[in-house]
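In: Please work out how this folds:
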Amino acid sequence: MNFSIKQLDLFNTDSTIYFQTPASHRLRLLTSDFENNLNLPTLREFVHSIFPVHSQITMTGIIGYYIGSTRIWDKQHLKGVVRLSNWKETYLVDEEGTQYMAMTVKDITSQDVFALCKQTAQGWRCSNLMFCTEDRILYISADVFDLVMTDQKKLGGICTMFSPWVDTYHPNIKTV
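Out: Presented below is the predicted three-dimensional model:
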């Protein structure tokens, strides 16, 4: 079976991209493994192994929702970390009728991705964010860093490099 990033529903509120992806195309690291400043160089290396310096990265995520006509914003803590000059909002409605606001920001750098991963690992509250290129997505949340890639060989190499940190609770490229 061929796997493509385009098969994923990035804004599915019931299932993250990790669980929409075949096990052989995904891996997971726990944010708690990087709370300690001693492991931050490993986190930086992980991010830069996914997104080389001049990658064309797009950041996307849900930034808020509506309760009735009241708009509720999720705190992103992006100011001072990411340049937000290419911000675009999209409005989504789930199966139950809840309306969400999603944002997309183009031209994110790998250094921006690392800064947001570091901030998340160190306990800053963040909403779930995804950093996307045409063949890979890094999903970050308060608990996990999930990587999804179309190229199993490249993902296998990343898995080998960061093997001590790869979580194996759910099947992924390390366990298949």
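In: Please count neighbours and contacts with C-alpha atoms only from this point.
Out: Fine.
In: any chance you could map the helices in the protein?
Out: For the chain, helices defined by DSSP state H occupy the ranges 17-20, 40-50, 110-121, 152-161.
In: Hey, what's the angle from the last one to helix 40-50? Just curious.
Out: If you take axes from the mean of the first three to the mean of the last three C-alpha atoms, to 10 degrees, helix 152-161 sits at 170 degrees to helix 40-50.
In: For helix 152-161, which outside residues touch it?
Out: The set of residues that contact helix 152-161 without belonging to it, under C-alpha atoms under 8 Å, 6 or more residues apart in numbering, is Ser24, His25, Arg26, Leu27, Phe46, Ser49, Ile50, Met149, Val166, Ile173, Lys174.
In: from what I can see the first one touches His170, true?
Out: What it means is Ser24. No - with contacts counted by C-alpha atoms under 8 Å, Ser24 stays clear of His170, the gap being 11.5 Å.
In: one step back: ranking the helices of the chain by burial, who's on top?
Out: Greatest average neighbour count among the helices of the chain goes to helix 110-121 (a mean of 21), per mean count of other C-alpha atoms under 10 Å.
In: One more sequence to fold, the one below, so I can look at both together:
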Amino acid sequence: MDKIKKFHINFTKNIEIPFFQVSPQLRVRFGVELFDNGKLSLLKDILSETLDHPQEINVTFISGYIKNDRRYREKTNIGKYIKIKNWSETITYHDEIDANVIFTTIQNIRFEEVYQYIKSVVKGMRSSYIVIYNENYLVYISEDVIDFISYDQNLIQNLKNHYQGLYDTYYEK
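Out: This is a model prediction of the structure:
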């Protein structure tokens, strides 16, 4: 999870999603409705531009909780799409729920696995609290939005220029 720190977000404190932890110059948001009616090629284009590079792709998500010395697993469906082979867990205590939260990181996943997982979320599958990231971009996925974050505002500006009129501008100010 150390690689997430370069994006200046705190993923383990899931009070606020990553999008709201950075300035507008470092983020861009797409509503999942943009990919309805067979527009999955647009989704693949955006993901290819951001994640399909020779750099390592990692994923971090909430995989469960520990409360009263008992471990509870989240149903994530990650294993359906991503081959889990090189993973680690980080456990952090959260006062607000009086429990430990288990964050799992899977390293070095393939772009096609990422695309298949995000495509299934866009089509309606429930998503866990998850980010996918490489050297330049961090991607947060939910049932409603796909957020791209970078530490380099030029990379985000390039995305905004390339997909002008398609990305969500509601929180741009």
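In: So after superposing, what's the score?
Out: Counting by TM-score structural alignment, normalised by the length of the second structure, the TM-score of this superposition works out to 0.88. Behind it: 168 aligned residues with a C-alpha RMSD of 1.8 Å.
In: that older thread, just tell me which of the helices of the first structure ends up closest to Gln99 of the first structure.
Out: Across those, Gln99 of the first structure has its closest neighbour in helix 17-20 (20.0 Å, C-alpha to C-alpha).
In: what's the mean gap between the closest one and the aligned bit of the second structure?
Out: After superposition onto the second structure, the average distance of helix 17-20 of the first structure to its aligned residues comes to 0.9 Å, using mean C-alpha distance after the TM-score superposition for the first structure.
In: packing partners for that helix?
Out: Contacts of helix 17-20 of the first structure with other secondary structure elements, assessed using 3 or more C-alpha pairs under 8 Å, 6 or more residues apart in numbering; DSSP states H and E, are made with strand 144-149.
In: burial measure for the aligned residue in the first structure for Ile62 of the second structure, as a count.
Out: Structural correspondence for Ile62 of the second structure with respect to the first structure (TM-score structural alignment): Ile62. For Ile62 of the first structure, the number of neighbouring residues by other C-alpha atoms under 10 Å comes to 24.
In: hang on, the earlier thing: distance to Phe34 of the first structure added to the helices of the first structure, as TSV?
Out: Formatted as TSV, those follow (distance: least, C-alpha to C-alpha, whole Å):
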stretch	distance to Phe34 of the first structure
helix 17-20	20
helix 40-50	6
helix 110-121	6
helix 152-161	16
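In: Distance-wise, check Val144 of the first structure relative to Ser69 of the first structure.
Out: 32 Å (C-alpha to C-alpha, to the nearest Å).
In: Would you mind confirming that Asp167 of the first structure makes contact with Thr31?
Out: No - using C-alpha under 8 Å, Asp167 of the first structure is not in contact with Thr31, being 10.5 Å away.
In: Those two - which one has more neighbours?
Out: Between Asp167 of the first structure and Thr31, counting by other C-alpha under 10 Å, Thr31 is the more crowded of the two (22 against 18).
In: Name all residues that make contact with that one.
Out: The contact partners of Thr31 of the first structure, by C-alpha under 8 Å, 6+ apart, come to Thr120, Ala121, Ala142, Asp143, Val144, Phe145.
In: Name the nearest residue to the fourth one, ignoring sequence neighbours.
Out: Nearest residue to Asp143 of the first structure, sequence neighbours excluded (C-alpha to C-alpha, 6 or more residues apart in numbering): Thr31, at 5.3 Å.
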